[in-house]
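*Asks:* Sequence and predicted structure are below.
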Amino acid sequence: MSLSYEMENSGAWQTYLAQINRVAPYLEEDLIPFINTLKRPKRALIVDVPIVMDDGSIQHFEGYRVQHNLSRGPGKGGIRYHPDVELNEVMALSAWMTIKTAVLNLPYGGAKGGIRVDPRKLSPRELERLTRRFTTEISPIIGPQIDIPAPDVGTNADIMGWMMDTYSTIKGHTVTGVVTGKPVHLGGSLGRVRATGRGVFVTGLEVAKKINLTLEGSRIAVQGFGNVGSEAAYLFHKANAKVVCVQDHTGTIFNADGFDVKQLQDYVAIHKGVAGFPDATLIEDEAFWTVEMDILIPAALEGQITPERAQKLTAKLVLEGANGPTYPEAEDILLQRQIMIVPDVLCNAGGVTVSYFEWVQDMASYFWTEEEINERLDKLMIKAVEDVWHTADDKDCSLRTAAYILACERILKARKERGIFPG
């Protein structure tokens, strides 16, 4: 990323505010007085997380839980463990969850949390201590009807299991619905791990049809090869597209004939990264953005597509598997170049959708098959694509603006109808 651009446009929160400002002119007049509720989080908690390390020393970590908006239901959003976690980022991620749940018309608001830590530098016991202490610190503001965490970057099902157990211990009884993304035998849902990647594929497939982009033989470039990027890549590979370039924290690999994605998944499971994969050429990281491609899937962190990179992209379709990967100024360039973007708040909403299914299953103590879950997921994702596409046609705007129009109308109507207390 261009350092000068990053410094001048520091903050995912600023990206989110720019997106809200862009959608304001499209909103119904009676909703405009309420739009400022979207420009500030409802609640932000910063906590100190002290733990005893394996060597007996005590270290302190900073943790966050932000609830952006709860007008449509409990907060929903992941917990991120990453050395770059900070309040500005968590605020933006919580706000994008508000929009995302509303685009899919799920009965949730938006929230997000995280700890500034490199989880790879902690032992399993240190990671558990960190998680349990953090859960204790944020326990007053979470709960199955208040705010429901889930996994995100650097966290997984095991961590969600520890969170659920810690919260349940505080409450004195088992509360499976306090988090989603748990191990299946602890009340987790089948299909949850692959849900976000599947949603990227389903939305990409639907939009490709609408822009007459033939999937068979299409060249795919994927940034990030975790749960989201690897599953999306695998499903596109199964649909006879060619995954020609993959980038992760270990490097960037290229093969013009396409990778066997299942073999790449197996390799990464062992070697913890794509670098060194056989039958691949290791290229410079910045060269990723100039590879000949038809579809780009940014599935890593936010702020990856800068104006400079947007000028170089050869893709016809961008599927935002990550949250906030595209700067607003970069999006303007992509749209001017007639490159279609499926925005994050629609494209990567498969994870929160199956999290919703998990929460419903926990509340009912009745669980569905993976086939049922995938069928319900596909149906909701396709319906959301149709709603957003219709709005974009009606308002003559981008898919992102259309998604925000839909979401903001739903959120602000709920805010208006609930009223302001005290009046």
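*Replies:* Yep, that arrived.
*Asks:* From now on I want contacts and neighbour counts done on CA atoms only, so please keep to that.
*Replies:* OK.
*Asks:* Contacts only, for the residue sitting nearest the centre point of the chain.
*Replies:* Nearest residue to the geometric centre of the chain (CA atoms, centre = their mean): Asn323, 4.7 Å. Counting by CA atoms under 8 Å, 6 or more residues apart in numbering, Asn323 touches Leu93, Trp96, Leu301, Glu302, Asp344, Val345, Asn348.
*Asks:* can I assume the fourth one sits in a helix?
*Replies:* No - with DSSP: H, G, I helix; E, B strand; the rest coil as the criterion, Glu302 is located in coil rather than a helix.
*Asks:* wait, doesn't it sit right on Gly321?
*Replies:* No - between Glu302 and Gly321 no contact is recorded; they are 10.0 Å apart, counting by CA atoms under 8 Å.
*Asks:* Of those two, which one has the most company?
*Replies:* More neighbours surround Gly321 than the other of Glu302 and Gly321, with 33 against 19 (other CA atoms under 10 Å).
*Asks:* Can you tell me how far the nearest residue in space to that one that is not next to it in sequence is from Ile142?
*Replies:* In this structure, Gly321 finds its nearest non-sequential neighbour in Ala299, 4.3 Å apart by CA to CA, 6 or more residues apart in numbering. Applying CA to CA, to the nearest Å, the value for Ala299 to Ile142 is 28 Å.
*Asks:* So between the two, which is more surrounded?
*Replies:* Ala299 (30 against 20).
*Asks:* Please report the residue range of the longest strand in this structure.
*Replies:* strand 58-69 (DSSP state E).
*Asks:* Buried residues of that strand, list them for me.
*Replies:* By neighbour count with 16 or more other CA atoms under 10 Å, strand 58-69 contains the buried residues Glu62, Gly63, Tyr64, Arg65, Val66, Gln67, His68, Asn69.
*Asks:* Let me see the ranges of the helices in the protein.
*Replies:* Residue ranges of the helices in the chain, as given by DSSP state H, are 3-8, 12-23, 87-103, 124-138, 157-171, 192-210, 227-238, 261-271, 307-312, 328-336, 344-347, 350-364, 370-395, 399-418.
*Asks:* I'd like to check what contacts the second one. Which residues are they?
*Replies:* So that's helix 12-23. 38-39, 88-89, 91-93, 95-96, 302-303, 324, 327-328, 401, 404-405.
*Asks:* Which among the residues you listed count as buried?
*Replies:* 38-39, 89, 91-93, 95-96, 302-303, 324, 327-328, 401, 404-405.
*Asks:* From those, pick the one nearest Lys262.
*Replies:* Glu302 (26.3 Å; CA to CA).
*Asks:* In addition, the following structure is provided for comparison:
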Amino acid sequence: MKRTNTEWENTFFKETQANFERVGKAMQLDENIFLRLRVPEKALIVSVPFRMDDGHVELVTGYRVQHNDTLGPYKGGIRYNPHVNLGEVAALAMMMTWKSAIIGLPLGGAKGGVAIDPIPLSRQELQRLTRRYTIEILNFIGPETDIPAPDMGTNEQVMAWLMDTYSQQKGHSVPGVVTGKPIDIGGSLGRKEAPGRGVVYTIISAAEKIKLKLDSKTRVAVQGFGQVGGAAARKMEKIGCKIVAVSDLSGGVYNSNGLRYDSLMNYLSQNKFLKGYPEGDFVTNEQLLEIDCDVLIPSAIERVIHKDNAKKLKCKILAEGANGPTTNEADAIIKERGDIFVIPDILANAGGVVVSYFEWVQDLQNLFWKEKEINHRLWEMMSDAFEKVYATAQREKVDMRTAALMTAIRKISTAMLTRGLYP
């Protein structure tokens, strides 16, 4: 098939697209569906000027990519990171399509981003940046068209500014335009912890399949002690496992006797980064991935597990809390090894979009649920999705990543063929 060079074809997007092509061809996917799903439906690039505190104006680039909305409105987070580009956002938008389909949500896939490091920005600068970016993508988003959420470098406060800016332009409050908001303005209980909690729910299911007992002898390493990794570590500790290593941007800490979640959080509240944490030995982010453990949770950035370290992994379960943490070359090596149970990203970290969906539904209904009900529904949807993907893997005799993609592509393909092509 002839390939076209486009702006979004960076390495991450090419690998994400290659995974789709590999599985689509194996499934003998309808040619019409194959062509339409391998690229996004829409991609928006915007210039985002905003004023700094000293009065001068900075200009950065923003993106919003909408991959597919066959099953429902586009859905996906917004990240602030200096390395954001169109290819990365396009890859993540495609992955959001697969996540929604695997779980069975009436949502499509999208992603947004701004190429900036938010850490040095003051609160006022961050607010001005967010409000201007919102204005630039205003006609691209909406509660019935495209619903953003937090991602790397953004949080519930950023979502509150986005929601307020959108609402000011519409002349009335529109809480359903975004998820991951503060509870006071229509956010959902359990949303912040949902991505990490969802990772743990899939680990529980995987452990049952390989007969791994999750107890005080189970060693867990978490790369990326942020919103996803932090919540996952907390939940793993709560069910009785031992957290032996965690890391953030500054590096990591390792203690074979275990690290205490509360102690780590107390240290971070005073020092911002893990570097210097006294109750363990310093390790780099690269070294953490090779630590001898039972469960490894990469939950930071993409492409951290590659051909050079894939053979050095010493875990029994690899639960991908981050998006795209394993390159295609590394995935092939892990598959050949055959001694690691991989829970792919589009399944493992889908907890965030599940509770985002719950928040969106609650906003539209003006009826809010209790946290216990939300967590129970999250458990049901994540465990059901895991069983569905695992059954596909067993039936088709394929690995879990392939099975997850098969599950998603089959659902979307059926819907696209049923709807037909307009005009």
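*Replies:* On my side now, so go ahead. None of the values given here were measured: they were computed from a predicted structure.
*Asks:* about what we covered before: and the residue nearest to Gly321 of the first structure, what does it touch?
*Replies:* Val222, Gln223, Gly224, Phe225, Val228, Gly229, Glu320, Gly321, Ala322.
*Asks:* Counting only strands, which of those residues make the cut?
*Replies:* Val222, Gln223.
*Asks:* Pick the one among the contacts of Ala299 of the first structure closest to Asp147 of the first structure.
*Replies:* Minimum distance to Asp147 of the first structure across the contacts of Ala299 of the first structure is 21.9 Å, recorded for Ala322 (CA to CA).
*Asks:* if we can go back for a sec, just send the contacts of Asn323 of the first structure back as JSON lines, with distance to Leu186 of the first structure too.
*Replies:* Shown next, in JSON lines, are the contacts of Asn323 of the first structure (distance: CA to CA, whole Å):
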{"residue": "Leu93", "distance to Leu186 of the first structure": "27"}
{"residue": "Trp96", "distance to Leu186 of the first structure": "28"}
{"residue": "Leu301", "distance to Leu186 of the first structure": "29"}
{"residue": "Glu302", "distance to Leu186 of the first structure": "31"}
{"residue": "Asp344", "distance to Leu186 of the first structure": "29"}
{"residue": "Val345", "distance to Leu186 of the first structure": "28"}
{"residue": "Asn348", "distance to Leu186 of the first structure": "25"}
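*Asks:* ok, those residues vs Ser168 of the first structure, which is closest?
*Replies:* Leu93 (26.3 Å).
*Asks:* Skip the chain neighbours and tell me the closest residue to that closest one.
*Replies:* Computed as CA to CA, 6+ apart, the closest residue to Leu93 of the first structure that is not its neighbour in sequence is Lys112, at 6.1 Å.
*Asks:* Quick check, that neighbour in contact with Val66.
*Replies:* Yes - in this structure, Lys112 of the first structure is within contact of Val66 by CA under 8 Å, at 5.4 Å.
*Asks:* contacting residues for Glu290 of the second structure?
*Replies:* Asn309, Lys312, Leu313, Lys314.
*Asks:* burial count for the last one?
*Replies:* Read it as Lys314 of the second structure. Neighbours around Lys314 of the second structure, by other CA under 10 Å: 18.
*Asks:* Would you quantify the distance from it to Phe20 of the second structure?
*Replies:* Distance from Lys314 of the second structure to Phe20 of the second structure, by CA to CA: 28 Å.
*Asks:* Then the second one?
*Replies:* Using CA to CA, Lys312 of the second structure is found at 27 Å from Phe20 of the second structure.
*Asks:* ok, these two, which is more surrounded?
*Replies:* Taking neighbours as other CA under 10 Å, Lys312 of the second structure and Phe20 compare with Phe20 leading, 22 against 15.
*Asks:* who are the neighbours in contact with Ala231 of the second structure?
*Replies:* Counted by CA under 8 Å, 6+ apart, Ala231 of the second structure has contacts Glu193, Ala194, Pro195, Gly196, Arg197.
*Asks:* ok, of those, which one's closest to Ala245 of the second structure?
*Replies:* Gly196 (16.1 Å).
*Asks:* and that closest one, what does it touch?
*Replies:* Per CA under 8 Å, 6+ apart, neighbours of Gly196 of the second structure: Gln227, Val228, Gly229, Gly230, Ala231, Ala232, Ala233, Lys235, Gly321, Asn349, Gly351, Gly352.
*Asks:* repeat that with 10 Å
*Replies:* By CA atoms under 10 Å, 6 or more residues apart in numbering, the residues touching Gly196 of the second structure are 226-236, 297, 299, 321-322, 348-352.
*Asks:* same thing with Lys311 of the second structure?
*Replies:* Glu290, Ile305, Ala330, Ile333, Ile334, Glu336, Arg337.
*Asks:* Give the PyMOL command for selecting the buried subset of those residues.
*Replies:* In PyMOL, this line selects whichever of those come out buried by 16+ other CA under 10 Å:
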select buried, resi 290+305+330+333+334
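*Asks:* For the contacts of Lys311 of the second structure, work out which two are farthest apart.
*Replies:* Glu290 and Glu336 (17.8 Å).
*Asks:* Just give me the neighbour total for the counterpart of Lys209 of the second structure in the first structure.
*Replies:* With TM-score structural alignment as the criterion, the equivalent of Lys209 of the second structure in the first structure is Lys210. The number of residues packed around Lys210 of the first structure, counting by other CA under 10 Å, is 10.
*Asks:* so Lys210 of the first structure touches Trp389, yeah?
*Replies:* Yes - Lys210 of the first structure is in contact with Trp389 according to CA atoms under 10 Å; the separation is 9.2 Å.
*Asks:* Tell me who's in contact with His237 of the first structure.
*Replies:* 215-220, 231, 243, 258-262.
*Asks:* I meant to write Arg51 of the second structure there.
*Replies:* Val57, Glu58, Leu59, Gln124, Glu125, Leu126, Arg128, Leu129, Arg132.
*Asks:* Likewise for Asp55 of the first structure?
*Replies:* Contacts of Asp55 of the first structure by CA under 10 Å, 6+ apart: none found.
*Asks:* what about the longest strand of the first structure, how far off from the second structure?
*Replies:* Compared with the second structure after the fit, strand 58-69 of the first structure shows a mean deviation of 0.5 Å (mean CA distance after the TM-score superposition for the first structure).
*Asks:* now for that strand, which elements pack on it?
*Replies:* strand 43-52, strand 75-82, helix 87-103, strand 110-116, helix 124-138, strand 147-151 (3 or more CA pairs under 10 Å, 6 or more residues apart in numbering; DSSP states H and E).
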